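Student: Sequence and computational prediction follow.
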Amino acid sequence: MSLSQETQDLVKRVETFVRTMIVPYEHDPRCGEHGPSDELVAEMRGHARSAGLMTPHIHSDGSHLTQVETAAVLRASGLSMLGPVALNTAAPDEGNMFLLGKVGSPEQQARFLTPLVAGDARSAFFMTEPASDGGAGSDPSMMQTTCRRDGNHWVVNGRKAFITGALGASVGIVMAKSTEADSADGACMFLVDLPDPAIHIERVLETIDSSMPGGHSVVLIDGLRVPADQMLGAPGEGFKYAQVRLAPARLSHCMRWHGAAVRANEIATDYACRRHAFGKPLVDHEGVGFMLAENLIDLKQSELMIDWCASVLDTGAPGTAESSMTKVSVSEALMRVADRCVQMMGGTGVSRDTIVEQVFREIRAFRIYDGPTEVHKWSLAKKVKRDWRDRQS
């Protein structure tokens, strides 16, 4: 799809910035098992501000690039695991900014959205709950966290799990099921300042991925009092707002991880062309050359799927089915790309001498983020049945 010259120039600037300024940080000791440290995040974001590239998908007036334009920018930001964090295009902040821009009141946007767009704050989205509690995961309707009115406040109680970036976040969006008669069984969303003494981080989980600042936490919410004017949107509409956030957020994940897979393929290609075995470069062995060819096919098909879904969202359509199809197709294709890169590079592929092994780990987790492949397929199968019934009537 054609992009304006202005957008093409922005994409080139982002790519150059990531490759020259951010890639050298990939072996920085401040990159830990739970993501880059706050010190490192601040340092990289300082470089992004100096380059005029902080939050590049959002204009200075608060308006967004189109989804098609955003796709090109976020793919470029993903060429390093640290790129989205440095440029403020990473999850969960990118999705939270989108949601606040769509649903937040002017006062809420001034207080909570402005520092996020400026890259001066990080955020967390508190929806998923521990499986051991029978709480919400792929099925948000199982939510156990509750909220009730108490005068001019709401009181929230519950536990959350896999809350990305909760450690170190300044802004939280907390999702809870209402016990009030006018919104019973509906979900509510609340904006909160973090840290808050009523929100206790029980532990930061040890997970397969390591690119997101703060890692993923298990959190206890014990008597959290939130002023009524900090409810995001209307009471009982939280599940609807979650979809407002999730459809483009699924696609944004695809954009960023596409960039990461492109980078891994570049590294594997360079390795295959330089490394010799049995009298010739690896690339000249069909077993390796064909894997590189298959990578090109999967990367191009993923790019086309991303742009197609982005164009649907740009029409104003909900894009729920389209984002599910894209999430399934792209996450599975990029997993194949990353796996082939590891395989082609042998021992080097499983070492941390390059970022290939990290890309493999991160994309494996991506197949679960914002709904596992199987849940999206189940949702699409239900749509197939609904559409069939509609045709029969």
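Tutor: Perfect, I can see it now.

Student: can we go C-alpha only for contacts and neighbour counts from here?
Tutor: Will do.

Student: List the buried residues for the strand or helix carrying Glu374?
Tutor: Glu374 is part of helix 373-392, with elements assigned from DSSP states H and E. For helix 373-392, burial by neighbour count (16 or more other CA atoms under 10 Å) applies to 373, 375-376, 380.

Student: again with stretch 266-282
Tutor: Counting neighbours by 16+ other CA under 10 Å, stretch 266-282 gives 267-269, 271-272, 281-282 as buried.

Student: Name the pair among the residues you listed with the greatest separation in space.
Tutor: Ile267 and Pro281 (15.0 Å; CA to CA).

Student: how close does the closest residue to Asp93 other than its chain neighbours get to Ala277?
Tutor: Nearest non-adjacent residue to Asp93, counting by CA to CA, 6 or more residues apart in numbering: Ser123, 5.6 Å away. According to CA to CA, to the nearest Å, Ser123 stands 49 Å off from Ala277.

Student: what helices or strands is the helix holding Glu374 leaning on?
Tutor: helix 320-345 (3 or more CA pairs under 8 Å, 6 or more residues apart in numbering; DSSP states H and E).

Student: Compute the inter-axis angle for the helix it packs on and helix 373-392.
Tutor: 140 degrees (axes from the mean of the first three to the mean of the last three CA atoms, to 10 degrees).

Student: got a list of contacts for the helix or strand following helix 320-345?
Tutor: Toward the C-terminus, helix 320-345 is succeeded by helix 347-350 as the next helix or strand (DSSP H and E). For helix 347-350, contacts defined as CA atoms under 8 Å, 6 or more residues apart in numbering pick out 341-343, 354, 356-357.

Student: Try it again at 6 Å.
Tutor: Residues from elsewhere that reach helix 347-350 (CA atoms under 6 Å, 6 or more residues apart in numbering): 342, 357.

Student: what comes up buried for that helix?
Tutor: Neighbour-count burial for helix 347-350 [16+ other CA under 10 Å]: 348-350.

Student: burial measure for Glu202, as a count.
Tutor: 13 (other CA atoms under 10 Å).

Student: show me the contacts for it.
Tutor: 218-219.

Student: one more structure, for comparison:
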Amino acid sequence: MIGLGSLFRRFPSIKMAWRNLGRNRIRTGLATLGIIIGVIAIASLGMAGAALQQQAQSNLGSLTNEVAVSSGQDSTQDGITTDQVEQMRDIIADAEVVPQKTNQTTLKSRDGQEVFVSVVGVTKASALYDTTVGKAPTRLQNGALVSVETARELGLELGDPVEYDGSLYRIRGFLVAEDGFGGGGGNELVLPLSALSEQEYYDSVTVVAASGEAATTVADILEADFNEQGRDSEEILSIRSFASTQDSINSFLNTLNLALLGIGSISLIVASVAILNVMLMSTIERRGEIGVLRAVGIRRSEVLRMILAEAIFLGLIGGIAGAIASLGAGYILFQVLASDGMLVFTWAGLQHLLSGFAFAVFASTLSGVYPAWKAANDPPVKALRG
């Protein structure tokens, strides 16, 4: 308030602008409401796009540094051979090469309930899986890991036995639902590779690199080493990098975000037209008053500043109120779409609040330029005549 009082004393025209807004409170309130709605529209749609992007990054998080390798369409084997796995380890020494064998089976609970599960045989389970309870060992040589879904359906606990191919394996941990290649989602049973020793080939290999950029490099190296390029190209191994998938998703979500911001900005453009109308009507109604001010020596610049200040005040009040309301809307959006409402206080959320506020002030100021110019350049004699 001290700063505002000082501003009023230094620039009397700004004080007059503040008082003028209070003369017709209904008109001022409606114009401000239009700005508030516009800010909420811009900020909320922008934060919705940011929340979707955050959710996509979270879902793909552990996959972005992974390269999935499987048998290609031109391979003469039914899977990936041990020699090919060793060759991969030789050419990419700075990444973890994790071969896997897969199968399917049915698990039974003590009361006879049956659940169909996918079986994954792997040695270095810790490279692909995290657990909610128990531990995914660096070398899985005995025991088993099961998905939370499977454990819930069968009533399994740590240490309980599960049977596969006539052998019993005790549960050492429950898999995090969305972790690792294949995710640990749905009904899944992870066993040592020795449990699937009857299968000659590996069904897939996951290469875990240090980062998404490193995963892309690994994929390029594997492509060059195993697959023939050029006119007579052959796909011996099918190689997929999930880093490029996330880049594509991020590109799409960025485009979507811009589209949402464009839609939201329409509301503020409409609000700007309303402000323009308010300022023009106010100028017309006070034409005689402005003429008197000009006749007693008030300069054009003071009149221009007064009318323009009214428009800026509308933008500031509406922008601040809209940003506060958008903060609550953003919390709900991030909570629903990204499962963490506090993300609204990160730059991903706050940048849209600032964008909405800045656009509101800019649009309001722009809407006040013509009415201010018109009032300042209206001849005093003509204005006094009405």
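Tutor: All right, it came through fine. All values derive from a computational prediction rather than experimental measurement.

Student: Quick TM-score on the pair, please.
Tutor: Scored against TM-score structural alignment, normalised by the length of the second structure, the superposed chains reach a TM-score of 0.22; 131 aligned residues with a CA RMSD of 6.2 Å.

Student: quick one: the strands in the stretch 1-150 of the second structure?
Tutor: For the stretch 1-150 of the second structure, the strands defined by DSSP state E, counting those that start in this stretch occupy 66-71, 96-108, 114-121, 131-134, 144-147.

Student: Report the angle between the helix ranked longest in the first structure and helix 320-345.
Tutor: Secondary structure of the first structure read by DSSP state H shows that its longest helix is helix 238-274. If you take the same axes, to 10 degrees, helix 238-274 of the first structure sits at 30 degrees to helix 320-345.

Student: Relative to Ser248 of the second structure, how far out is the residue nearest to the spatial centre of the second structure?
Tutor: When CA atoms, centre = their mean is applied to the second structure, the residue found nearest the centroid is Gln53 (2.1 Å). For Gln53 of the second structure, the distance to Ser248 of the second structure (CA to CA) stands at 12 Å.

Student: Same check on Trp18 of the second structure?
Tutor: 50 Å.

Student: Of those two, give the one with the bigger neighbour count.
Tutor: Trp18 (18 against 12).

Student: Assign the nearest residue to that one once chain neighbours are set aside to helix, strand or coil.
Tutor: What sits nearest to Trp18 of the second structure in space, not counting adjacent residues and going by CA to CA, 6+ apart, is Glu310, at 6.5 Å. Assigned with DSSP: H, G, I helix; E, B strand; the rest coil, Glu310 of the second structure falls in the helix class.

Student: In contact with Gly368 of the second structure, which residues?
Tutor: So Gly368 of the second structure contacts 308, 311 (CA under 6 Å, 6+ apart).

Student: how much does the helix or strand containing Leu299 of the first structure deviate in direction from helix 320-345?
Tutor: Assigned by DSSP H and E, Leu299 of the first structure belongs to helix 286-314. Interaxial angle, helix 286-314 of the first structure versus helix 320-345 (the same axes, to 10 degrees): 160 degrees.

Student: how about helix 286-314 of the first structure: buried residues?
Tutor: Result for helix 286-314 of the first structure [16+ other CA under 10 Å]: buried residues 288-289, 291-292, 294-295, 298-299, 302-303, 305-314.

Student: Give me the helices and strands touching that helix, please.
Tutor: helix 67-77, helix 320-345 (3 or more CA pairs under 6 Å, 6 or more residues apart in numbering; DSSP states H and E).

Student: one more time with 7 Å, if that's ok
Tutor: Judged by 3 or more CA pairs under 7 Å, 6 or more residues apart in numbering; DSSP states H and E, helix 286-314 of the first structure is in contact with helix 67-77, helix 238-274, helix 320-345.

Student: Out of those, which is the most enclosed?
Tutor: helix 67-77 (a mean of 26; mean count of other CA atoms under 10 Å).

Student: Looking at the second structure, which helix is longest?
Tutor: helix 242-285.

Student: for the next helix or strand after that helix, packing partners?
Tutor: Toward the C-terminus, helix 242-285 of the second structure is succeeded by helix 287-295 as the next helix or strand (DSSP H and E). If you count contacts as 3+ CA pairs under 7 Å, 6+ apart, helix 287-295 of the second structure packs onto helix 380-385.

Student: how far does the helix it packs on sit from the chain's center?
Tutor: Computed by CA atoms, centre = their mean, to the nearest Å, the separation of helix 380-385 of the second structure from the middle of its chain amounts to 58 Å.

Student: contact partners of that helix?
Tutor: 287-288, 291-292, 294-295 (CA atoms under 7 Å, 6 or more residues apart in numbering).

Student: If you count neighbours, what's buried in that helix?
Tutor: By neighbour count with 16+ other CA under 10 Å, helix 380-385 of the second structure contains the buried residues 380, 383-384.

Student: For ChimeraX, what selects the buried ones among the contacts of helix 380-385 of the second structure?
Tutor: With 16+ other CA under 10 Å as the burial test, the buried ones among those are selected in ChimeraX as follows:
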select :287,288,291,292,294
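
Student: can you tell me which of the contacts of helix 380-385 of the second structure lies nearest to Ala243 of the second structure?
Tutor: Closest to Ala243 of the second structure, out of all of these and judged by CA to CA, is Arg287, at 64.1 Å.

Student: which residue sits closest to that closest one in space, ignoring its chain neighbours?
Tutor: Excluding the flanking residues, the one nearest Arg287 of the second structure by CA to CA, 6+ apart is Ala383, at 5.6 Å.

Student: Now do the same contact list for Arg364 of the first structure.
Tutor: Arg364 of the first structure touches Met335, counting by CA under 7 Å, 6+ apart.
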